[in-house]
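[1] give me a 3D structure for the following:
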Amino acid sequence: MADDKPSHRFNLGETYRRRDLHDQYGGNPQSGVSPCGDEPIIFLFTGGTGQQHGYQDDFKKDGTVIYTGEGQEGDMEFVRGNKAIRDHKEDDRELHLFEMEGDGEVRYLGQYEYADFEWVELPDTKGNPRDAIRFELAPVGETITTEMAGEERKDNGTEESVVSSNTEASTDPTDRKIVSIRINKTTDMREHFDATVLSDVSRDTVEPYLEVTFDRDDIRLWGNRASTVGENTVSRGDLILFFYDGEYEAVAEVMGTSILGPSAAEFSRAVWPSYDPDDPGNYVIYLSRVYDATIDLDRFWDEHVLDYSGHPLDGWTDLHNHLDAIVAEYGSIEGFYEEATGALRYDYWDLDEWDIDTDLAHRLERQLQRKGQVILYGPPGTGKTFTADSFARWWTGQQMQAKSPAERISSVTFHPSYSYEDFIEGYTIIVDNDDGATPSESSQTEIDEFTGEQDRESPAARDADSRAGEYGLKDGLFKEFCNEAESAFKRSQPHVPGSEPKYLFLIDEINRGNISKVLGENIKLLEQSKRGDSVRLSHSGEEFTIPPNVYVIGTMNTADQSIALLDAALRRRFASLTVPPKYEVLYNSTSYPFDTKTEALELVRSGSDELDVLQAASVLALEIINSAITETSGLGKGKRIGHTYLLPVEWEANADATGVGRDRALADVWRFDILPLLEEYYFGEFDRLQEDVFGKDDVELFDQQTRDIAEFSVAALREELVDLVTRRQELLTDAET
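    Now for the predicted structure:
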C-alpha cells in the first residue's frame, strides 16, 4: 500500500451520478480513463460492458488492482489516458477508481497510484489478439477492495482455455460462486439445454471456433450472452443451477469459460442452430460435471436463505449476496453441493473416455501416491511423453478448487549440458535494477525521453532490450516450481484431507542429464519421508524444501540407455513403470480397416484393396519385427519399436499436408522412421539386419550394393511386408505374449 494519504474528495462506497462528476470536475463522460481538465484528477471506471471490448480488470486480495489500459481496437499505446495513468505522479494528478453500476451511476472504490505495468495479449473489441497494457495500481489509504479483503469483490478475469487458464480458483472449498439460470419455456433455451447440458457435444464441432483443446471426444457446455452475464462471470469450480418449470433440473460444475469475438455467430449456429445469429451466445461455459438436481425448494427458497417466492426472471442470477445464508443453512457451500446433487450424468474426468491407457494411468497414480515420483521407461514411440502429459492434465485437473492444470504443471527436457544452475539456482544474467529494468532498458528510457519516443515503445523493442542485464544469482526452474507449490500447500485446508493442490513436474529424457549434478544436495528431499525437510543450498545458502504436494514424472527412452544404468540413488527414490508397445491401440483405431489381428491376417492373405493390405501388413510386421528384436542378442526388448510410429493420425496428417497419397505417406514412415531406426540398431551389420529381422538376405527395401536403405516404391514395400508376415507369422503369438 502506498504511503501517500488519500485526498478524501469522495466518500468510499458512495454512489454518484457520473454526469454530475464530469459536470463538476470535467473529463470525457464516455471514456474509461478520463483525465479531468478542471481538477488534477484522473477518473478510472471499471465494470459495465468493458469485457465485451476486451478489458479485464482484476481485484487482488491485497488491495492491488490490475487495470486494463484504454484502446478498443489494435495494440494499445502509451498515449492519452494510458500515458496519463503512467505519469500521474509526475503530473501531480490523483487516480480515483469507480465501478459502473448501471443507469448512469457509479460507486467510488477508492484512490490509487501507479505502481507498474506489463504487456499481455488480450482480445480487442472485435476478438482479435492484440498487445494490451495492464497497470498495477496500489491503494492509497482505505479502498473498497482492501476493506472487504476479497469478500465482496471477485476476480472477474475470464478463461481463454480449459487447460491454460489464468483464472485462479480458491483453495477454500467453501469459496464457490453459485449462479442460478432460469430456462424459459417460451424460448429456445430448453432446446439448447437439452442439446449441450444434458447431451454430449463433439469436440470436433466446437474446437474449430475456439482457442481451446479438450482431452476427450465429448463435452458439455452452456452459452449466455456476455451482456446478460455482465460482471457476474464464473470460473473453475463454481456451480450453475438450472431451473425449469417449477424445479431445479440439473447442477453443473464449471471447468472453464471463453468470451468469443467474431466467431460467436458461427459457433452458435454450429452448436445451437436456433440462436439468433445477430445476438449469439458469446459467453461459453465448459462443464466438468453434470448432476441431476435434488434441491429441496422449500428449504432453499426459505426466507432465511434465498427468500424467493418464485425464481427471478433473469437468465443469469448470481447468488453471491446469499452465500452467507446458504452456508448458515447447509454448513458450507460443499454441504449445499452434496445435498443439491443426485445422480452423476456426465464427468469430464472419467478416465475411460480419455485417450490414455487406463490401467497404466491407475498404476501411475498409485505409485505417485506411494513414492512421489515415477519414471516411465520404454522403447521409442510407445507414447511415454504423451502419457505423462495427458495424465498430468487429468490428475491435476480434477481439483476444481485449485489453479488450472496449466499453472500446476511444469516440464523440462534434460540434456547433457543441463545443470544444477538451470534446475535449482545459479549465477547468470538477470534483471537487477531497483525499478526492475535492465541497464539497457534504463539507457533506452533516457534516450526515448530525449527524443520523445517513449510513448511509441513497441513490445518487440522492449523484448530486445530485456536480453541484456547484470550477472547475479537466479532461481532455477524446479526451485521456482517448488516455492509456488509450497505457497499453495500452506494456503490449503489442513483439516480437509486431499485439499492440498497437486503440482506435477515432468522431466522428459531424464536419463540424458547428469542426475547427481542437476539435483545436487537436494536428491534426498525427493523421498516421501523427507518431504517438508529442508537443506541449505550451496550457492545462496537459503533453506530449500520439496513440499508434499509436488510430484515428479520422468520419461526415459530405453533405446538410449537401459534403466539398470541409472544412478542407484535416483532409482531408489523413483518407482519405475514400463511403457511397452501397445498393438491394440492400432487395432482399435477407427482409421484402420480391421479391428483384430485375425482380420488383419485375412486382409494380408486375400485383401483386394492395396492400401488396406499395406496397412494390415504394416501393423502385423511391426509385431514380428519387435519379436525378432527381443530375441536378438545385444538388443532385447528395450530396443523394440513403438506403436505410435504407425498411428494413422500421424501419417494421415502428413498425407493431407503434403498432398501425397495415403499409401505413400505410410510408406514414408517405414522409409524415414522405422528402417533408419533398425539401421541404427544394427550399425555396421547390414547382413545381420536382413537375416535377423526379415529372415532373408535379399530384402528389396535395401540397396544390396551400397548397403543403404533403398528408395523403394509403395508396391515393393507392400510385397516385402506381406512376405515377412507370411513367412514369420509364428512370431506374432510370441510378440503378443
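
[2] could you use CA atoms for every contact and neighbour count after this?
    OK.

[3] hmm, F574 is touching Y377, no?
    No. Judged on Cα atoms under 8 Å, F574 makes no contact with Y377 at a distance of 11.6 Å.

[4] neighbour count: the two, which is higher?
    Taking neighbours as other Cα atoms under 10 Å, F574 and Y377 compare with Y377 leading, 26 against 22.

[5] what's the span of stretch 680-688, first residue to last?
    Stretch 680-688 has an end-to-end distance of 12 Å (criterion: Cα to Cα, to the nearest Å).

[6] and this one, please, so the two structures can be compared:
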Amino acid sequence: MSLDDLFARSGPSIKGNSMGNLVSHQNITSPLNQILYGPPGTGKTYHTIEAAVKAAEPDEYADLGIEPKLGANEEQRRLLTEMYRTLSDAGRIRFVTFHQSYGYEEFVEGLKANSEDGEISYDVEKGIFRQICDEAAKHTTEKAASKVHNFELCWQAFVEQLAEQDSLEITMSQTSFHVVDFNAKRIFFEKSNGKKDHTLSIKTLKDIFEGSREYTSGLGVYYNPLVRYLKGLVATEQQPATKRQNYVLIIDEINRGNISKIFGELITLIEPSKRKGADEELELQLSLSRPDDKLSAPDKFSVPDNLYLIGTMNTADRSLAMMDTALRRRFDFVEMMPRADLFSVYHIKWQEQQINLQSLLESLNKRIEVLYDREHTLGHAFLFPAYNAAKAGKHELAFTHLKQAFKNKIIPLLEEYFYEDWNKIRLVLGDSLKIGDNESLRLLEVQKESYTELFGGEHGLELYEDCKTTYQMKPFDCKDSIWDKVEAYIGIYSAKSVKGEVVEG
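    Down below sits the predicted model:
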C-alpha cells in the first residue's frame, strides 16, 4: 500500500488543510544524524518509529497533526505504524542492529566467495549502508517523465540473438568487433584483427547503459558501441516522473558496535557538511570497490543528503561519555528519560485499595539515582501494560501486569545493576522503611548467620561483626505470596500509609 492509499483510506479527518497543519509543516525538520538515548524501557524503539516517519515523509507526518508536548494519540499512533511499515516495504526505511562482531563487511561492503564450474571467485557484496546510499542517491532530485531503455530487456534480446549465432558483429566508427560469448560477469569479444581473449564487464556495461558512469577512453571505444547496439534491440519504455524522496537507516544499539571498525573511512562522509550536494562534499574510493577492467576510472562513493541516520542507545549498557568521540561529534543526541508523569491520571484499584503507578516509579528511580546513577533508572514502558489495563477499567488484569513487570523486568534489572548486592536492592524497594506493623510487607527475607555458631568461638576470622547478613527475594509464585498483596506495592513508595490508600465508594 502506498502512502497516498493509506491517507485516502483514513479519510479527511487525518489529512487536511487546517491552519494548524499548515503552520506545523514549516516546523517539521529532522537532523540528518541523531541518536535517541536513555535507560531501558524509556520508549526509544517507540519513538524511533515516529522519528523515522518524520524524516522520511515530513509533509505526511505534519498532516497527522501530532502535538509535540502531548505526543501521538491512539489513532495517530496506528497511522504512524502503518506509514512505517509502508515505507519499510518500499525500502525507504531500513533497520540494522550493531553488535560486537558486526563489521565493515556487513555494513558497507565485503568479499563473498562464489564457486562456478569448480573455480572460486570473489565478488564485492554491498552491505546495508551501501545499498541504502545507492538507492537514496537515485532520488535526490526530481525527474520529469521520460522514455528510457530497459537494460534487462535489451540484454535478454542480445542473449537470444547470440544463442542463434556464433558471434555478433558490433559496428564501431571505422571498424568493428565480434562478441563471441559471455558468463555471469563478463563478455568475451574478438577484435577485427582477429586477436582474442578480450573481455568487457557486464556491470560496467549496465552502468554506462543506465547513465551512472561515463567511459570515453580505453575500453570505452568498445563499451559505447555495444550500448548503442543494445538500445537498438528493444523500444523505449515510458518512465514515470520521480520526486525527491528521503531514506532512513535505523541503527539499533549503536553504542554496542565498534564504530571505527564498522564505518571505517566513511565516518567523515556522514557529516551534513560532507554529504553529496553540500558545499564541502567529499567522495572516497571504497577499499574493495575497484573497476572490473583496469582501464576505467574507479568508482567514487559519497553519502547523499536525503539519507537520515537514526540510532538508539541504551545508557545502561554504556555511558554516553564512553562513546566513540568521532561518532559523538557527528550526531545530535535526544535524551529519553523515564516519564512517571504519564501515569498521573489512572491508578490500579484492587483489593479495596489503589496503587499509584506514578509515585511507585518515581520512588524507585529516585533511590536508584542515589545508589547508582540516572542512566540506570527504570523506564516507564515496563509499567504501561498495567497502566493501560487500569485505564480500560480492567484492574485485576492491571494488577497481574504489574506483578509480571516486577518479576520479569524490574527485579532482574535491579539484580544486573547492583551485581546482586541485595542490600541495595532492598533499599531500592523500600524495605528499610517498613518497620513495626509493616515489616511483614518487606519483599526480601533477611537471614543472619552467626560465625560463632557455625565455626565455634575460636574461628579466627578477622571480622567486624559476629554474623553475616544475607537477603533473599521472596518468591512470586508460591501460595500467599507477598507479591499478590496490593500493600506490598504501595509500601514501596508509601510505607507509612500502606493502609491509607483505600478506594472510596
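
[7] for S562 of structure 1, give its distance to R571 of structure 1.
    According to Cα to Cα, S562 of structure 1 stands 12 Å off from R571 of structure 1.

[8] how about R18 of structure 1?
    As defined by Cα to Cα, R18 of structure 1 lies at a distance of 67 Å from R571 of structure 1.

[9] cool, and M255 of structure 1?
    37 Å.

[10] residues touching the equivalent of P39 of structure 2 over in structure 1, list them.
    Counting by TM-score structural alignment, P39 of structure 2 corresponds to P379 in structure 1. Taking Cα atoms under 8 Å, 6 or more residues apart in numbering, we find P379 of structure 1 in contact with 557-559, 579-581, 637-642.

[11] what do you get if the cut-off is 6 Å, keeping everything else the same?
    Contacts for P379 of structure 1 were tallied using Cα atoms under 6 Å, 6 or more residues apart in numbering; they are 557-559, 638-640.

[12] one step back: between M255 and R571 of structure 1, point out the one with more neighbours.
    Comparing M255 of structure 1 with R571 by other Cα under 10 Å, the one with more neighbours is M255, at 28 against 15.

[13] I'd assumed that one was in a strand, is it?
    Yes. Counting by DSSP: H, G, I helix; E, B strand; the rest coil, M255 of structure 1 is part of a strand.

[14] the helix or strand harbouring K490 of structure 1 against structure 2, how far on average?
    Counting by DSSP states H and E, the element that carries K490 of structure 1 is helix 477-491. Overlaying structure 2 shows helix 477-491 of structure 1 at a mean distance of 1.0 Å from the equivalent residues (mean Cα distance after the TM-score superposition for structure 1).

[15] angle of whichever helix or strand comes after that helix against helix 477-491?
    Under the assignment DSSP H and E, the closest C-terminal helix or strand after helix 477-491 of structure 1 is strand 503-508. Interaxial angle of strand 503-508 of structure 1 relative to helix 477-491 (axes from the mean of the first three to the mean of the last three Cα atoms, to 10 degrees): 160 degrees.

[16] in strand 503-508 of structure 1, which residues are buried?
    Across strand 503-508 of structure 1, burial judged by 16 or more other Cα atoms under 10 Å covers 503-508.

[17] tell me which two of the residues you listed sit farthest apart.
    Y503 and D508 (16.4 Å; Cα to Cα).

[18] quick one, strands of the stretch 151-300 of structure 1?
    Along the stretch 151-300 of structure 1, the stretches classed as strands by DSSP state E, counting those that start in this stretch are 178-182, 201-202, 218-224, 239-244, 247-259, 283-293.

[19] turn those strands into TSV, columns for distance to F117 of structure 1.
    What follows is those, written out as TSV (distance: least, Cα to Cα, whole Å):
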stretch	distance to F117 of structure 1
strand 178-182	33
strand 201-202	40
strand 218-224	32
strand 239-244	33
strand 247-259	24
strand 283-293	28
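
[20] tell me how far the residue lying closest to D708 of structure 1 once chain neighbours are set aside lies from T382 of structure 1.
    Excluding the flanking residues, the one nearest D708 of structure 1 by Cα to Cα, 6 or more residues apart in numbering is F702, at 5.7 Å. Distance, F702 of structure 1 to T382 of structure 1, using Cα to Cα: 26 Å.

[21] nearest to R299 of structure 1 among the contacts of P379 of structure 1?
    Closest to R299 of structure 1, out of all of the contacts of P379 of structure 1 and judged by Cα to Cα, is N557, at 59.0 Å.
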